[in-house]
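Q: Would you be able to build a 3D model of this:
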Amino acid sequence: MLEQPAKGYRAGVDPVLMASAVQAQAGQSVLELGCGAGAAILCLATRVAGLHLHAVEVQARYANLCRANAASNGFDAQIWTADVGALPHDLTALTFDHVIANPPYLDRKSGKHSELPDRDIAFGGDTDTKIWIETATRRLKPKGWLTLIHKADRLPELMRAMDERLGSLSVIPITGREGRSADRIIVHARKGGRTPFKLHAPVSLHVGPTHLTDGEDYRPEIAAILRTGAAFPFPD
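A: Down below sits the predicted model:
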C-alpha cells in the first residue's frame, strides 16, 4: 500500500516495471536515486525479501512519504533527503549491489515546466543526466548492477553519460502495443562488466495492436507484474 499526494506527482507503472526488472537477491543492498514516495524500491522489497534498502529523494515531502510508506509496509529502509548530485558524506561512504533510478523524463532544453513544483521536479528536475549516471556509478560495488527506466529517445544521452566503468550494457525496449515504436526502455549496466552490448526484442504492455473493448488488456506477463509482483519477463 502506497500513500501518495492527492495532487502533484504520483507514480504510474514505470517504477513498478523497473522494480520487476532488478535481479536482486536476499541479503543484497539496493540504493534508489530519486525515490519519490517509494513505489519502485518498496515494490522491489515486496518481491525480494531480505534486502538492505536505501533511497535518496530531494523533495522533503516525498522523502517523508517514502519513510512512512516503508514503515507502514513493514520495511526497514534508510531514506536520505538530498540531491542526487550532492549526497551526504555518510551515504558516499557506502556502496551497493544494485542502484536503481527512474530519472526525470523531460529534457529541460525542450520540455515545458509544470505549474505544480513537485511534478516539475519529478518530470524535469535540475540535475543533468551525467550526474545521475556518475552518482550511480560511484555508489555501485564492483560487479554491481545499475537498472534504469527512461524514455526511449533519451537512450543516446544515457549511453554518452556512461564511461568505461560500466559495461555489460543491455536495453529492453518497452512499447504500448505490438507493432508500435518503443516509448520506454529498461537499461541494465554492470560496474566492471565486459560482456557485449545487447539490444533485446521489444516487450509490449498490452494485448493486440489496438484497444478494442473497455477494461484492462495488459498482457498476462505484465498483469502479473502489476497485480501480483512477478519478475519481469526478460526477452531473448
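
Q: rest of the way, CA atoms for contacts and neighbours
A: Fine.

Q: show me the biggest strand of this protein in terms of residues.
A: strand 140-151 (DSSP state E).

Q: mind listing what's buried in the helix or strand just after that strand?
A: Proceeding N to C from strand 140-151, the next assigned helix or strand is helix 155-161, under DSSP states H and E. By neighbour count on 16 or more other Cα atoms under 10 Å, the buried set for helix 155-161 is Leu155, Leu158.

Q: quick check, distance from helix 155-161 to the centre of its chain.
A: In terms of Cα atoms, centre = their mean, to the nearest Å, the centre of helix 155-161 is set 16 Å apart from its chain centre.

Q: If you count contacts, what does that helix end up packed against?
A: helix 129-139 (3 or more Cα pairs under 8 Å, 6 or more residues apart in numbering; DSSP states H and E).

Q: Could you tell me the angle between the helix it packs on and strand 140-151?
A: 150 degrees (axes from the mean of the first three to the mean of the last three Cα atoms, to 10 degrees).

Q: tell me which residues of helix 129-139 are tucked away?
A: Buried residues in helix 129-139, counted by 16+ other Cα under 10 Å: Thr129, Lys130, Trp132, Ile133, Glu134, Thr135, Ala136, Thr137, Arg138, Arg139.

Q: another one to check against the first:
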Amino acid sequence: MKTTTDKFLDGRIAAKQPINGYRAATDPVLLAASVDISLGRRVLDVGCGVGVASLCLAARLPDVEISGLEIQDLYARLASQNASANNVNLAVHHGDLNALPIALKDQVFDQVITNPPFHRNKSVSQNAGKALADHETLGLSKWIALSLRRVRPHGYFTIIHMAEVLPDILQALDNCGDIRILPFAPRRGQMANRVLVRARKLSKTPARLLPPFIMHRGKAHDVDGDSYTKQAKKILRDAAPLQI
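A: All right, here's what the predicted structure looks like:
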C-alpha cells in the first residue's frame, strides 16, 4: 500500500500515512498538547492510528511512558514503524477496545487519551481503512466507558471530538469530575467545531468551560499559506502545551 511521509511539529516528527486511508491532521497534535506530565507519566492512546498523537506527545515530553491501541493491523504496524523511525519508545498493541489484547487487560494508566471515529451519518468511504477510522462502530458512549476502564482511580481521560457530540461525551463521563471543556473555533466569532474534554475519574470537582481556542486569523482564508493564530502555531509548530 502506498504511503506518504508527513511532518508534524515543524518537522520534529515524521510519520508514514496511507495515501488513501485515514490521515492524521491537527486533532492528534492538539490532543497530544493537552497531556500534562504532572498528572502521571503512564499514558494510553486509544485508537492511536499511525501514532501521530503519541509521537507528538513524546517529542514534547520524552519522559512519558506511552502505549497505543489500534484495531487496524496496517495502522498498528505503521505506528510501530513510525515510533522506531522517530526514536520513540511506543508500545503499540493491535486489538479491539471491546476485546483487549492480553497485554492490556490488567493494565491501568495515569492518563488515557483518544481521538475516536467522528462520523455517524456521513456516507461511508469506499476505502476500508478510512471508513473504519472515520465512522463509529462501537458507539461513542461505549468507547468512552471502555476507555475509562483503563484509567486508574483518580486518573485522567481526555478526548477530542466534534462539538456537536459534547452532550454525549458529558453523559458518558457520569463517574468523573474536574471536567475541563475547551472549544476550538476556526475563527473569532465563529462557532466551535471541535471540543477537547478532560475529566478526572471519581472526582467530585465541578466542571469548567474554558474560553474558546481560536485556530485561524481573520474572517476568512484570504492569504497564501496557513493563517494559524500565534497561539495555534505555538501548539502545532513549536510543541507548546495546551493550557487546560
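
Q: before we move on, the earlier item: and the buried residues of helix 129-139 of structure 1, which is closest to Ile41 of structure 1?
A: Checking these against Ile41 of structure 1 with Cα to Cα, the nearest one is Ala136 at 15.1 Å.

Q: Show me what that closest one aligns to in structure 2.
A: Ala136 of structure 1 maps onto Ser147 in structure 2, with residues paired by TM-score structural alignment.

Q: same check, this time on Asn69 of structure 1
A: Looks like Asn69 of structure 1 aligns to Asn82 there (TM-score structural alignment).

Q: can you pull the contacts of Leu173 of structure 2?
A: By Cα atoms under 8 Å, 6 or more residues apart in numbering, the contact set of Leu173 of structure 2 is Ile144, Ala145, Ala199.

Q: ok, now how distant is the first one from Thr114 of structure 2?
A: Pointing back at Ile144 of structure 2 there. The spacing between Ile144 of structure 2 and Thr114 of structure 2, counted by Cα to Cα, to the nearest Å, is 9 Å.

Q: do the same with the last one
A: In this structure, Ala199 of structure 2 lies at 12 Å from Thr114 of structure 2, with Cα to Cα as the measure.

Q: any shared contact partners between these two?
A: In contact with both Ala199 of structure 2 and Thr114: Thr158, using Cα under 8 Å, 6+ apart.

Q: Which strands or helices does the top helix by length along structure 2 pack on?
A: What stands out as the longest helix in structure 2, according to DSSP state H, is helix 73-85. Applying 3+ Cα pairs under 8 Å, 6+ apart, one finds that helix 73-85 of structure 2 contacts strand 13-18, strand 90-94.

Q: Closest to the mean position in structure 2, which residue would that be?
A: Asn115 (3.6 Å; Cα atoms, centre = their mean).

Q: Alignment lookup: that residue to structure 1.
A: In structure 1, Asn115 of structure 2 lands on Asn102 (TM-score structural alignment).

Q: which residues touch the nearest residue to that match once chain neighbours are set aside?
A: Closest residue in space to Asn102 of structure 1, ignoring its immediate chain neighbours: Ile149 at 5.3 Å, by Cα to Cα, 6 or more residues apart in numbering. Ile149 of structure 1 sits next to Asp14, Pro15, Met18, Ala101, Asn102, Pro103, Arg184, Ile185, Ile186, Val187 when contact means Cα under 8 Å, 6+ apart.

Q: Mind giving me the ChimeraX select for the residues you listed, buried ones only?
A: Buried subset of the contacts of Ile149 of structure 1, written as a ChimeraX selection, criterion 16+ other Cα under 10 Å:
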select :14,15,18,101,102,103,184,185,186,187
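
Q: Report how many residues lie close to the aligned partner of Lys204 of structure 2 in structure 1.
A: With TM-score structural alignment as the criterion, Lys204 of structure 2 lines up with Arg194 in structure 1. Look at Arg194 of structure 1: counted by other Cα atoms under 10 Å, it has 15 neighbours.
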